[in-house]
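Colleague: Pasting a predicted model and its sequence here:
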Amino acid sequence: MTTASVKGIFSERSIRRARLGSGLVIFVFVLLHLSNHALGLISLASADKARHLFLVLWRNPIGTALFYGSVLIHIALVLRAIYIRRSLVMPKGEMAQIVLGLLIPLLLMDHVIGTRVAHELYGYIDDYETVVEQLWIRASANGVRQVLGVLAVWIHGCIGIHFWLRYRPWYAEWSALLLAPAILIPVLSLLGFVQMGRTLADPAYQLTTNPYEVNLNARYLSDPEVRSRVATVRAGLYGAFSASLLLVVIARARRKLKERLDQVVVHYPGGEVIRVPRGFTVLEASRLGGLPHYAVCGGKGQCSTCRVQILGDYQYLPPPDKLEQTTLKRINAGPDVRLACQLRPNADLAVAPLLVPSVEAPPANSQETSPGREREIVVFFVDIRHFTTLTETRLPFDVVFLLNRYFAIIGKAVEQAGGRLDKFIGDGAMALFGLDTAPEEACRQALNAAAAIVAEIEKLAAELADELTLPLRIAIGIHTGPAVVGTMGYGRVRSMTAIGDTVNVASRLESAAKEFEAAIVISEPVADLSGAALSGIESREINVRGRALPLKVYVIPREKAAEPLEGKA
């Protein structure tokens, strides 16, 4: 987990950006390198021609400094991240990324020494013909090791890219498309390597070999002094990496011995009591104790899914740093709410996780489970006015018939407008817009759905006018803002839904529509984002429970509600 942020260039945010930036440079290098290998499927000559372009980019002073500087920075920051983790209990994805990252130097260091280092120091010609011959014909065991190294570095990089992009609104839609190149690039690269190896193994190809390159490289391979120097370089690099890793292990062991003498106790609502060394985060305490605790961003303070409520006096706790303050401010958290991944208690405390994950396994054929993340969405509530009076004299089957007709209108209008029907609540319904679109488009979709519903309800009311004691009228409330969207429920009753202040406000607007005898009430943010033409539409300010300031809303009467408002401003 992260430590408290430090101001300046060495703040946690700056360090994470440096780790991300260096990782992206390495990933681009690997992407181009593997793409170059894939050209071996065409011919060995094609791969070598592309290799010259690759070397122009990376074997110059700037490219060399950028790449190897990124490698050193990335390794150093990974080792630092391992050290500052108070616990090695972590999700499988994070564990896989760390293990693969530590294996990469061990798997690929010999390849770097045998190509770039040998070329720079001794003029070794490390073209595809030479390298593939060594890995395919002369030392096939090293070829297998190289294949494992390629897979390790690619999977490690893809996990890092996934962790970086998974909070972007567009990523869920594009992730399936990105998966195709993520699989194809290493596969094509390895197939290119195999094809080049088969070409070199063909006796007919040996007749075309350049004798100058063969003799030059043969002198390099057979010279005892050169081989001794290369062995020294190899021992130095392996020794430096091993010593660095050993130093991290020793530092962690030393810290653990000191921490055993200084511990705090974290109490949970279920009666669980977990004792951890002072300096651990609450999230680390949960993981050490085996308690389910959401942390969608991996404990980096970039989401609020791990937040906890402090049960008791919270003033004595260490104040939140800038990163935590920013996240808490975005969700309008109270002073007793903290991020479990950032809070390092200095004394015993009791906490209650606010997003409690389900501990049961998801049932077969259930919806994909999403732990929830904050998104900008539009929430839409609709309800029938005076429903009890309308149905008190009707037979139960007649009520079911009416509701099914009403629900069909709601569902069709929401889906055609591009929204997602969330749930039916008695005679009301809740819908979400903006799960796959920008907030501006989501607001316009919600207004279109509202207009369509009002128009269809008018038709249904005219059809059933002789059977109903009161005219059939509905009330709609629409609001936009941040909400936590994820899969919630129990057992087989699980569905994607949203929770948060935005949902509560939208529900309050639907109630306000009933109070104002109006068809639709929309909040000012919805009106602004949609670009709706609201000339002649009454505006009011209403008080919403939990909000300090009144909220400006637009009250749309039934006479104008069936006319689409979006796009007229």
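Modeller: Received the coordinates, thanks. Numbers count the residues shown, from 1 in each chain.

Colleague: When you work out contacts or count neighbours from here on, use the C-alpha atoms and nothing else.
Modeller: Fine.

Colleague: can you map out the helices along the stretch 101-250 of the chain?
Modeller: Counting by DSSP state H, counting those that start in this stretch, residue ranges of the helices within the stretch 101-250 of the chain are 118-122, 128-133, 140-165, 171-201, 203-206, 211-222, 224-259.

Colleague: which helices and strands sit right next to the last one?
Modeller: Okay, so that is helix 224-259. helix 61-84, helix 92-112, helix 211-222 (3 or more Cα pairs under 8 Å, 6 or more residues apart in numbering; DSSP states H and E).

Colleague: So what's the gap between the longest one and the chain middle?
Modeller: In this view, helix 61-84 has its centroid 23 Å away from the chain centroid, taken as Cα atoms, centre = their mean, to the nearest Å.

Colleague: Buried residues of it, list them for me.
Modeller: Neighbour counts over helix 61-84 (16 or more other Cα atoms under 10 Å) mark 67, 70-71, 73-77, 79, 81-83 as buried.

Colleague: just so I know, which of the helices of the stretch 101-250 of the chain lies nearest Ser304?
Modeller: Comparing the helices of the stretch 101-250 of the chain against Ser304 with Cα to Cα, the closest turns out to be helix 140-165 (15.7 Å).

Colleague: can you pull the buried residues of that closest one?
Modeller: Within helix 140-165, the residues that qualify as buried by neighbour count (16+ other Cα under 10 Å) are 142-143, 145-158, 160.

Colleague: Please name the residues that touch the most centrally placed residue in the chain.
Modeller: Ranked by distance to the mean C-alpha position of the chain (Cα atoms, centre = their mean), the top residue is Arg166 at 2.2 Å. With Cα atoms under 8 Å, 6 or more residues apart in numbering as the criterion, the residues that contact Arg166 are Ala172.

Colleague: rewinding a little: make TSV out of the helices of the stretch 101-250 of the chain and add distance to Val296.
Modeller: Compiled in TSV, the helices of the stretch 101-250 of the chain are given as follows (distance: least, Cα to Cα, whole Å):
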stretch	distance to Val296
helix 118-122	44
helix 128-133	42
helix 140-165	9
helix 171-201	14
helix 203-206	54
helix 211-222	51
helix 224-259	26
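
Colleague: here's the one I want to compare it with:
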Amino acid sequence: MAALSRDQITTSLRGISLRQIRLATGVILFAYLVSHFLNHALGNISLEALESGVQIHMAFWQFLPVTILFYAACVVHTALGIWALYERRQFRWKAIEPLQLALGLSIPMMIIAHVIGIRLGQTLYGHERHYPQILFLYWIWAPWRIPMMFAVMTIAWVHGCIGLYLWLRMRAFFKRPAPFLLAAAVLIPTLSMLGFYQSGRMVIDSDSTEWRAETQSERQIGTRAEAQTLDRITDYFLFGYFGLIGIALVARGVRAVNERRRGMINLSYGNGRTVRVPKGLSVLEASLRNNVPHASVCGGRARCSTCRIRIIGDCSGLPEPSQREAFVLGRVGTSDPSIRLACQLRPPADLSFFQLFLPHTISADGHDSHPTRIGQERYLVSLFVDMRGSTQLAEKRLPFDTVFIVNRFLGAVSQAVLESGGMPNQFVGDGMLALFGLSTSRQNACRQALRAAAMIAANVDALNKFLEHDLREPIRFGIGINGGEVIVGDIGYRDHMVFTALGDPVNVAARLQDMTKSLACEAVISDEVRATAGLAADALPHHDVEIRGRNETMIVRTVEDARILSALVDEQQSAAA
């Protein structure tokens, strides 16, 4: 168990890249932004509500561990933004990505004076600048700062929303909450700006000699000398930040010159097209630079595998996959050294390859009218069912009669799947693959598959009675049910695309269906499906079986009469209720 835990930890660490760190720090900063904006929105009520809200806001964000985490996220996220400016060689992505980068890089220069004036002033001089002091500064002393404040609020919010959208758009659950998230993305900053405006008007109305003496003392806002010191610190930070951006831009130029000096390489796409690019570009960057269509759902972030290419010829001279690339390739189950991610591979010499996902099948931005069909990883339950004896049936009947019977069988099976909440997916001869869990939970998907198996048995019994005068022996069948993480998406070519699931769990379900012959039963169910559905451990006989293509044995459950599965599921649900 300890070794397994270490392996799991190692695998998880291999999956962490700079993009994952940037995402984690961005989420922390966005959480602070949401908290801050909601606090501003209280200004629509009263100044007292605004002050009460800021006390709660500060109590959380100035708690020492949270403060350390927050400022670490600020530094790391800013540094990674500058690194992204240097690292990105190609800016011909969709406009949303360079826009996000530009907005992100502009935020520190716009808020540094605000942060130093409030947070550093409190740390160094004990200033007590809360909303009365800040609102006085913006609405009475320096109203020209108000447009700047609204601009930085908009920029920071748009930058964060773009980042969250690029992260969540590939998630299976995103389609359902997307309208609500859009509403929140519009309402929160709108209410925040309205709250800031309303509270500012309240300060203007409250402005008097007594009010200024109470809220604008030197203890609260500091002396002129202290303000000048904070201004100089702000200037130093700005100069340093501009210097870092300048260094990144100069480094880009130096790198471009060095790459040209190191020479050019040829990339051949396997379809007769060849481009000549400097050494150091990734294959995906080379494609974008030369306007060669190349599939990349995640935009070159190594979050998907749609930019995969297969190397033609010797690949021993290529650089080893990075940790992130190895992690992604491992997730899709490939150990072939000739298969690489185009967004990560930077060939040092001429290279020939072909794309595994054609760009007309999956567009570069990964979105069309069916966003769930671009390729996603999710948990599904696969049910394979096969009709027994169809070959012998065809030998003794007219072709049309055989097709009629097979179609009636597949119709009975499909009806059971649909009524149970599943989706008939592929028809192969007299067999069918059905999928469960496309729009429901794991537990419910497993229960739906078990109910479908029971209903298949009942429907086939009814079909046998209907055809008893035409059949020498009743129709028999075998069912295999297994669940697990699979890749779902459109597979095929041009107008011949089929939505299906790919992965080891699907293959195992087919193997379990074959085992019904040797185990003399109607259905074989993986123990994982049994446990997820909530059936008792002793509800069905269990067997340790060997699965072709797997090194370890697998625990399965056999069902001699599939019709009992519906009663077992009902019994479990009644006990749970």
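Modeller: Yes, it's here. Only a predicted model underlies this, so the values are computations on that prediction, with no experimental measurement involved.

Colleague: before we move on, the earlier item: what's the most buried one of the helices of the stretch 101-250 of structure 1?
Modeller: helix 128-133 (a mean of 20; mean count of other Cα atoms under 10 Å).

Colleague: how much does it stray from structure 2?
Modeller: Superposing on structure 2 and averaging over aligned pairs (mean Cα distance after the TM-score superposition for structure 1), helix 128-133 of structure 1 comes out at 3.2 Å.

Colleague: so which strand or helix has Gly272 of structure 2?
Modeller: No secondary structure element spans Gly272 of structure 2, as it lies outside all helices and strands (assigned by DSSP states H and E).

Colleague: To which residue of structure 1 is it aligned?
Modeller: Matched by TM-score structural alignment, Gly272 of structure 2 corresponds to Gly271 in structure 1.

Colleague: From Arg344 of structure 1, how far off is its match?
Modeller: For Gly271 of structure 1, the distance to Arg344 of structure 1 equals 20 Å [Cα to Cα, to the nearest Å].

Colleague: So for these two, which sits in the more crowded spot?
Modeller: Higher neighbour count among Gly271 of structure 1 and Arg344: Arg344, with 24 against 8, using other Cα atoms under 10 Å.

Colleague: Which residue in structure 2 aligns with the more buried one?
Modeller: Under TM-score structural alignment, Arg344 of structure 1 pairs with Arg346 in structure 2.

Colleague: In contact with the closest residue in space to its match that isn't next to it in sequence, which residues?
Modeller: Excluding the flanking residues, the one nearest Arg346 of structure 2 by Cα to Cα, 6 or more residues apart in numbering is Ser282, at 4.2 Å. When contacts are counted by Cα under 8 Å, 6+ apart, Ser282 of structure 2 touches 342-347.

Colleague: Just among these, which is most surrounded?
Modeller: Counting neighbours by other Cα under 10 Å, the one among the contacts of Ser282 of structure 2 with the most is Ala342, which has 27 neighbours.

Colleague: my read: that residue touches Arg308, true?
Modeller: Yes. Ala342 of structure 2 sits in contact with Arg308 when judged by Cα atoms under 8 Å, with a separation of 5.7 Å.

Colleague: residues near Trp61 of structure 2, how many?
Modeller: As a measure of burial, Trp61 of structure 2 has 16 neighbours, counting by other Cα under 10 Å.

Colleague: What is the three-state secondary structure of the match of Arg344 of structure 1?
Modeller: Of the three states, Arg346 of structure 2 takes coil according to DSSP: H, G, I helix; E, B strand; the rest coil.

Colleague: can you tell me which residues contact it?
Modeller: For Arg346 of structure 2, the residues meeting the contact criterion (Cα under 8 Å, 6+ apart) are 279-283, 319.

Colleague: Please list only the buried members of these.
Modeller: Buried among the contacts of Arg346 of structure 2 by 16+ other Cα under 10 Å: 279-283.

Colleague: Buried residues in stretch 11-22 of structure 1, which are they?
Modeller: 12-13, 15-16, 18-20, 22.

Colleague: Next: stretch 523-531 of structure 1.
Modeller: When burial is assessed from 16+ other Cα under 10 Å, stretch 523-531 of structure 1 yields the following buried residues: 523-527, 529-531.

Colleague: Quick check: Asp48 of structure 1 touching Tyr128?
Modeller: Yes. Asp48 of structure 1 lies in contact with Tyr128 (Cα under 8 Å); the separation is 6.2 Å.

Colleague: Tell me which helix or strand comes right after the helix or strand in which Val406 of structure 2 is found.
Modeller: When elements are assigned from DSSP H and E, Val406 of structure 2 belongs to helix 399-419. Where DSSP H and E defines the elements, the next helix or strand beyond helix 399-419 of structure 2 is strand 423-428.

Colleague: Next one: Asn444 of structure 2 from Thr532 of structure 2, what distance?
Modeller: 9 Å.

Colleague: Phe466 of structure 2: how many residues sit nearby?
Modeller: By other Cα under 10 Å, the burial measure for Phe466 of structure 2, its neighbour count, is 11.

Colleague: Give the aligned equivalent of it in structure 1.
Modeller: In structure 1, Phe466 of structure 2 lines up with Glu463, judged by TM-score structural alignment.

Colleague: Which residues are in contact with that match?
Modeller: Glu463 of structure 1 is in contact with no residue at all, counting by Cα under 8 Å, 6+ apart.

Colleague: cool, and Leu549 of structure 1?
Modeller: Taking Cα under 8 Å, 6+ apart, we find Leu549 of structure 1 in contact with Asn543.

Colleague: Double-check that it belongs to a strand.
Modeller: No. The assignment for Leu549 of structure 1 is coil, going by three-state DSSP, so no strand is present there.

Colleague: ok, for Leu341 of structure 2, nearest residue in space, not its chain neighbours?
Modeller: Once its chain neighbours are removed from consideration, Leu341 of structure 2 has its nearest residue in Arg308; the separation is 4.5 Å (Cα to Cα, 6+ apart).

Colleague: can I assume the one you found is in contact with Phe357?
Modeller: Yes. Counting by Cα under 8 Å, Phe357 is a contact partner of Arg308 of structure 2 at 7.0 Å.

Colleague: Compare these two and say which is more crowded by neighbours.
Modeller: For Arg308 of structure 2 versus Phe357, neighbours defined as other Cα under 10 Å are more numerous around Arg308 (24 against 20).

Colleague: Is the equivalent of Gln55 of structure 2 over in structure 1 in a helix, a strand, or coil?
Modeller: Matched across to structure 1, Gln55 of structure 2 falls on His52, judged by TM-score structural alignment. Using three-state DSSP, the structure places His52 of structure 1 in helix.

Colleague: next one: stretch 151-166 of structure 2 to chain centre, how far?
Modeller: Remark: stretch 151-166 of structure 2 is offset 18 Å from the chain centroid, using Cα atoms, centre = their mean.
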